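1. Give me a model of this one.
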Amino acid sequence: MKIPKNVNVVNDSYRTLSERAIMLRNTLEKLGYNVEWGYYDRHTVTVNGDNFLEYYPIPVLTVNGICDIAVDFLQVSIDGKLFAAEFEEKLDFAKLKSHGFECYGVENYLESLYVPGMSFEELVQIVRACGESEIGVAAAFDGEPLTKEILELMQVFINMGTHTEAHSPIDEGDETEKNALNGIDESTPAFQVADALLNE
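-> Now for the predicted structure:
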C-alpha cells in the first residue's frame, strides 16, 4: 500500500506540532508543574473576528488545574476560568488585552463578552449582566512563541488564580490552601526556577 501524499503532509505537520507540545510539557515538568495532556478536537479560535472551528485534534496541556495551554497550528493559547463574582477583582486586564484577549461565559462559550477596544469598566458591566457563574479568559500568541513568553503569560493566569475545573471559591485569606489547590508553594522548583527564568 502506498501512503497518499496528503497523509504524509498531515503526518509531518502533526509531528512538528507534537514535538512543540512535548518540549513545552518537558519544560513545565522540569519547573515542578504537574501537566496532564491529550489531543482534543473541535477547538474554537477567533480569526479576524470570526469563530473558526477546528475539526482536527490539537494537543492541550492542563497545568496544575490552573490553565489549559493549547498548542495549535495557528497559535498557542492559554485559557482559564474565573468565578464571575471575583472577575472584577482578579482579572489582569492590562496584561491580557495585548495578547489576543478573549472573554466568554463558560455555559455560552461561543458568545464573546469582550470586543477589542472595550474598556475594563465596560467589560465588567457586561460580565455582571451576562448571568454566568464562571467566566472563561483566554489569551494567545500567533505562530510559535518562545517558551519564555508562554511562561510569562502563564504566570499572569497563576497570579489571577484561574482554574480549569469547577470548584468552590477559596477564602482569599488562605494562601496555603490556594497554593495547595494549585499544587505549588514557595518550596517547589516552579517558584524558584520560573522566577529566575522570568527575571533574566
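
2. going forward, measure contacts and count neighbours with C-alpha atoms only.
-> OK.

3. Secondary structure element holding Leu123?
-> Element membership of Leu123, judged by DSSP states H and E, is helix 120-130.

4. Now do the following helix or strand past that helix and helix 120-130, the angle between them.
-> Sequence-wise, the next helix or strand downstream of helix 120-130 (DSSP H and E) is strand 134-142. For strand 134-142 against helix 120-130, the angle by axes from the mean of the first three to the mean of the last three Cα atoms, to 10 degrees is 140 degrees.

5. List the buried residues for strand 134-142?
-> Across strand 134-142, burial judged by 16 or more other Cα atoms under 10 Å covers 134-141.

6. helix or strand right after that strand?
-> Later in the chain than strand 134-142, the nearest helix or strand by DSSP H and E is helix 147-160.

7. That following helix packs against which elements?
-> On a contact count with 3 or more Cα pairs under 8 Å, 6 or more residues apart in numbering; DSSP states H and E, helix 147-160 meets strand 75-83, helix 189-198.

8. I have a second one here; can you model it like the first so I can compare?
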Amino acid sequence: MSEFIHPNLTQPQRRGLMFVLSSPSGAGKTTMSRKLLEDDDHITLSVSATTRAPRAGEIDGRDYHFVDNARFDAMVANGELLEWAHVFGNRYGTPRAAVEATLHAGRDVLFDIDWQGTQQLQQTEAGGDLVRVFILPPNMAELERRLRSRATDSEDVVAGRMARAATEISHWGEYDYILVNDDAAQCLAEIRAILAAERLRRFRQLGLAAFVRDMLGVAG
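-> Model prediction:
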C-alpha cells in the first residue's frame, strides 16, 4: 500500500498511529496481523517483552523479547513499558522506546494485544494515536473448533482459553471497530480499509494546513 507524498508538505507527512488488533485466542488476530505486515510496508509490529519461555522456532527480538522475571520487574519499575499484563501465567509488555521512535518517524505500529493492554495504552500520553479493532468469532462453537484444530493444546488449556474468551469478548464496547471473522479474506479487507481511513484523518496529516495555505496563496 503506497501513500501520496506531496513535495511541499513538511516531513514526516503524518504522525504514526498505534493500530491494535485484539480478539479471544483462536478468533484470528495473529493471522490477520501477519497478513497485514506482509502486505503493508508502512506498519511495524510492536515486539512485546515476555517472561514465558521461547517456543520452537521463535527468535529473541523478532517474535518476543524474552526476559526473566527480575528484568521484567525492572522494566515496570523504570517506566520502560507502555503497558503490561498477566496472560496464562506469564507476563507480557510493550517496550516504550521503540514504539515512540516509530510513531515520531511517521510509521504505524501494530499491536497484537488483549483488552488489558489496550486499556493501558489508552491511558498513556500517546492515547490519541490509538485505533482499536476487536475481532469476534462467528460464534463460540466455531471458536472452540478452531482452538481444537490447532492440535497443540491440552484439554485443560482449551477449556481455559474458552473461559477467558467470554471475559475478553465482554470488553468489545471499549473498541473503535468490531469485526466478525467469519471469512478471513473479508475480515482482512475490512482491517485494511480501517487502517487506510485512519491514516487520512485530518489531525494526522501534519503538514496539511501549510499545504492548503500555499495552495490558496495565503500568508502564514
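
9. Any idea what the TM-score comes out to?
-> Here the TM-score for the pair of chains, by TM-score structural alignment, normalised by the length of the first structure, is 0.29; 104 aligned residues with a Cα RMSD of 5.8 Å.

10. Against Val212 of the second structure, how distant is the closest residue to Gly117 of the second structure other than its chain neighbours?
-> Distance criterion Cα to Cα, 6 or more residues apart in numbering; nearest residue to Gly117 of the second structure, sequence neighbours excluded, is Glu83 at 5.4 Å. Using Cα to Cα, to the nearest Å, one gets 38 Å for the distance from Glu83 of the second structure to Val212 of the second structure.

11. higher neighbour count, these two?
-> Glu83 (23 against 12; other Cα atoms under 10 Å).

12. mind listing what that one touches?
-> Glu83 of the second structure is in contact with 93-94, 117-118, 120-121, counting by Cα atoms under 8 Å, 6 or more residues apart in numbering.

13. which of those residues are buried?
-> The neighbour-count test (16+ other Cα under 10 Å) marks 93-94, 117-118, 121 as buried among the contacts of Glu83 of the second structure.

14. In strands only, show me these.
-> Using DSSP state E, 93-94 are the members of those that sit in strands.

15. what's the angle from the strand or helix carrying Ala180 of the first structure to helix 147-160?
-> Take DSSP H and E as the rule and Ala180 of the first structure turns out to sit in helix 175-182. On the basis of the same axes, to 10 degrees, helix 175-182 of the first structure is oriented at 130 degrees to helix 147-160.

16. Same question for helix 175-182 of the first structure: list its buried residues.
-> Of the residues in helix 175-182 of the first structure, 178, 182 count as buried by neighbour count, 16+ other Cα under 10 Å.

17. Just give me the longest helix of the first structure.
-> Longest helix of the first structure, by residue count under DSSP state H: helix 5-30.

18. surely Asn70 of the first structure meets Val63?
-> Wrong residue type there; residue 70 of the first structure is Ala, not Asn. No: the criterion here is Cα atoms under 8 Å, and Ala70 of the first structure misses it with Val63 at 11.0 Å.

19. number of nearby residues for Leu198 of the first structure?
-> 12.

20. Name the nearest residue to it, ignoring sequence neighbours.
-> Glu152 (6.4 Å).

21. I'd like to know how far the one you found sits from Ala139 of the first structure.
-> Counting by Cα to Cα - Glu152 of the first structure and Ala139 of the first structure are separated by 12 Å.

22. hmm, back to that, could I get the helices and strands packed on helix 147-160 of the first structure in a markdown table, plus columns for distance to Trp37 of the first structure?
-> As requested, those are arranged in a markdown table below (distance: least, Cα to Cα, whole Å):
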| stretch | distance to Trp37 of the first structure |
| --- | --- |
| strand 75-83 | 14 |
| helix 189-198 | 18 |
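
23. any idea which of those is most buried?
-> strand 75-83 (a mean of 22; mean count of other Cα atoms under 10 Å).

24. quick one: terminal-to-terminal distance for stretch 175-190 of the first structure?
-> Stretch 175-190 of the first structure: ends 16 Å apart by Cα to Cα.

25. ok, Phe157 of the first structure touching Asp68?
-> No: contact criterion Cα under 8 Å: Phe157 of the first structure and Asp68 do not qualify, at 10.1 Å.
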